[in-house]
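Colleague: here are the coordinates; sequence isn't available:
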């Protein structure tokens, strides 16, 4: 696999155990298969940066692919919420989070690599709204698919780090990629608002509805 990591510096030898533990999937090395997306991440503070390119030998690695049909947004939420520190604002929010944890929690820490959705601040706020029953699950799902924030690949284990080979670092100019980063976030928020406008109230399913009747999940595309 060819991977890219956006950063304000060149990283020829990523260090296992370094970084921010409060990212989407906890402590790990976050990459993408898109060089343009990596350059946007590198310039998100309106500074120049680098798209560091690597080759990952994925043979025999234990990979959790959350994009597969046997997983849903609800599995993703059980990983996102504890790592990004979601604090429910209401008793129903607590109840909803407990329901997700009991029914969809994954042992994601046992994997070498995780492949799944990326949640910037916009997406985290959308997910928080869903957990508080402010928006239905259809709005969250359509926002994730239409917002184009992209999928990410996260290296989680020493074994995965040992399989990563640095190739090169390519410059990312803030004049171009910071604007693309902002535009992608704007697109996500626009898709979110559009999904709320277009959804029929009679078709809306909120998390509290799933708590009361889990069978409603049948037939939903998440």
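Modeller: Arrived safely, thanks for sending. Just so you know, these numbers come straight off a predicted model, no measurement behind them.

Colleague: contacts and neighbour counts: CA atoms only from here.
Modeller: Noted.

Colleague: Burial check on residue 94, number of neighbours?
Modeller: 14 (other C-alpha atoms under 10 Å).

Colleague: for it, helix, strand, or coil?
Modeller: Here residue 94 is helix, with the state taken from DSSP: H, G, I helix; E, B strand; the rest coil.

Colleague: Nearest residue to the middle of this structure?
Modeller: Nearest to the geometric centre of the chain sits residue 118, at 2.1 Å (C-alpha atoms, centre = their mean).

Colleague: Please list all residues in contact with it.
Modeller: Applying C-alpha atoms under 8 Å, 6 or more residues apart in numbering, we find residue 118 in contact with 24, 149, 150, 151, 152.

Colleague: closest to residue 125 among those residues?
Modeller: For those, the residue nearest residue 125 by C-alpha to C-alpha is residue 24; the value is 12.9 Å.

Colleague: Go ahead and confirm the closest one touches residue 77.
Modeller: No - under the criterion of C-alpha atoms under 8 Å, residue 24 makes no contact with residue 77, lying 9.5 Å away.

Colleague: higher neighbour count, those two?
Modeller: residue 24 (26 against 21).

Colleague: quick one, what contacts that one?
Modeller: Per C-alpha under 8 Å, 6+ apart, neighbours of residue 24: 79, 80, 83, 84, 118, 119.

Colleague: Which of these fall in strands?
Modeller: Among the contacts of residue 24, no residue falls in strands (DSSP state E).

Colleague: Can you flag the buried ones in those residues?
Modeller: 79, 80, 83, 84, 118, 119 (16 or more other C-alpha atoms under 10 Å).

Colleague: Go ahead and confirm the fourth one touches residue 27.
Modeller: Yep, that's residue 84 we're talking about. No - Residue 84 is beyond contact range of residue 27, at 11.2 Å (criterion: C-alpha under 8 Å).

Colleague: next, the one to line up against it:
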């Protein structure tokens, strides 16, 4: 992905059970696409879905979509891994993060497609050997995938500036 595409996104969003004015690197309770850190997306709808999922999982009725200005001009100063679309490298990176117990990486920021539950079914077929990586990528390219950012280090979080939080009520 070129930086020009990233620069078009002034705001990014994070779905949560709370207002997050000061993002932190947190240890997740499950394996995630790009590892531990702070996740955000350029899709406000995706952030609403993330907040809704957290609300339901925790039997709450209220969540938030946190809005940040992202200083994309600074991304070139960080060790970044950027995927413009599903590729073999992306699939292997996601699989390593989701399945290898001690896998870690040293990127500050990772950007690419979300491997959501629907997409992860295809990953399951790939992992079991039922489909090849080429078939996996071909299948995933037929989906309308939203994007996500992982801010993996404290240094990377300095690119974010909190704007507001919007209540999500289920």
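Modeller: Nice, I can see it. None of the values given here were measured: they were computed from a predicted structure.

Colleague: Using a markdown table, please lay out the contacts of residue 24 of structure 1 together with distance to residue 49 of structure 1.
Modeller: Rendered in a markdown table, the data for those read as follows (distance: C-alpha to C-alpha, whole Å):
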| residue | distance to residue 49 of structure 1 |
| --- | --- |
| 79 | 29 |
| 80 | 26 |
| 83 | 26 |
| 84 | 24 |
| 118 | 20 |
| 119 | 21 |
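
Colleague: ranges for the strands of structure 1?
Modeller: Under DSSP E, structure 1 gives strands at 2-7, 29-31, 49-56, 63-65, 113-117, 151-155, 164-172.

Colleague: so the longest one matches what in structure 2?
Modeller: Following TM-score structural alignment, the aligned partner range for strand 164-172 of structure 1 in structure 2 is 160-168.

Colleague: in that stretch, what counts as buried?
Modeller: In stretch 160-168 of structure 2, counting by 16+ other C-alpha under 10 Å, buried: 160, 161, 162, 165, 167, 168.

Colleague: what's the average distance of it to structure 1?
Modeller: Superposing on structure 1 places stretch 160-168 of structure 2 at an average distance of 1.0 Å from its equivalents, by mean C-alpha distance after the TM-score superposition for structure 1.

Colleague: For residue 210 of structure 1, what is the corresponding residue in structure 2?
Modeller: Mapped onto structure 2 by TM-score structural alignment, residue 210 of structure 1 lines up with nothing.

Colleague: try residue 75 of structure 1
Modeller: Checking TM-score structural alignment: residue 75 of structure 1 goes with residue 89.

Colleague: rewinding a little: got the strands of structure 1 as TSV, with distance to residue 143 of structure 1 columns?
Modeller: Formatted as TSV, these follow (distance: least, C-alpha to C-alpha, whole Å):
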stretch	distance to residue 143 of structure 1
strand 2-7	24
strand 29-31	22
strand 49-56	26
strand 63-65	20
strand 113-117	12
strand 151-155	14
strand 164-172	27
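
Colleague: Among these, which comes closest to residue 211 of structure 1?
Modeller: The nearest among those, by C-alpha to C-alpha, is strand 113-117 at 23.6 Å.

Colleague: after superposition, how close is the closest one to structure 2?
Modeller: With mean C-alpha distance after the TM-score superposition for structure 1, strand 113-117 of structure 1 departs from structure 2 by a mean of 1.0 Å once superposed.

Colleague: relative to its centroid, which residue of structure 2 is most remote?
Modeller: Outermost residue of structure 2 (C-alpha atoms, centre = their mean): residue 130, 26.2 Å.

Colleague: list the contacts for the aligned partner of residue 68 of structure 2 in structure 1?
Modeller: Here residue 68 of structure 2 is matched to residue 54 in structure 1, going by TM-score structural alignment. Each residue near residue 54 of structure 1 by C-alpha under 8 Å, 6+ apart is listed here: 2, 3, 4, 164, 165, 166, 167, 168.

Colleague: shouldn't the fifth one be in contact with residue 14?
Modeller: To tie it back to what came earlier, the one meant is residue 165 of structure 1. No - the criterion here is C-alpha under 8 Å, and residue 165 of structure 1 misses it with residue 14 at 9.6 Å.

Colleague: can you count the residues close to the equivalent of residue 19 of structure 1 over in structure 2?
Modeller: For residue 19 of structure 1, the aligned residue in structure 2 is residue 27 (criterion: TM-score structural alignment). Neighbourhood size, residue 27 of structure 2 [other C-alpha under 10 Å]: 11.
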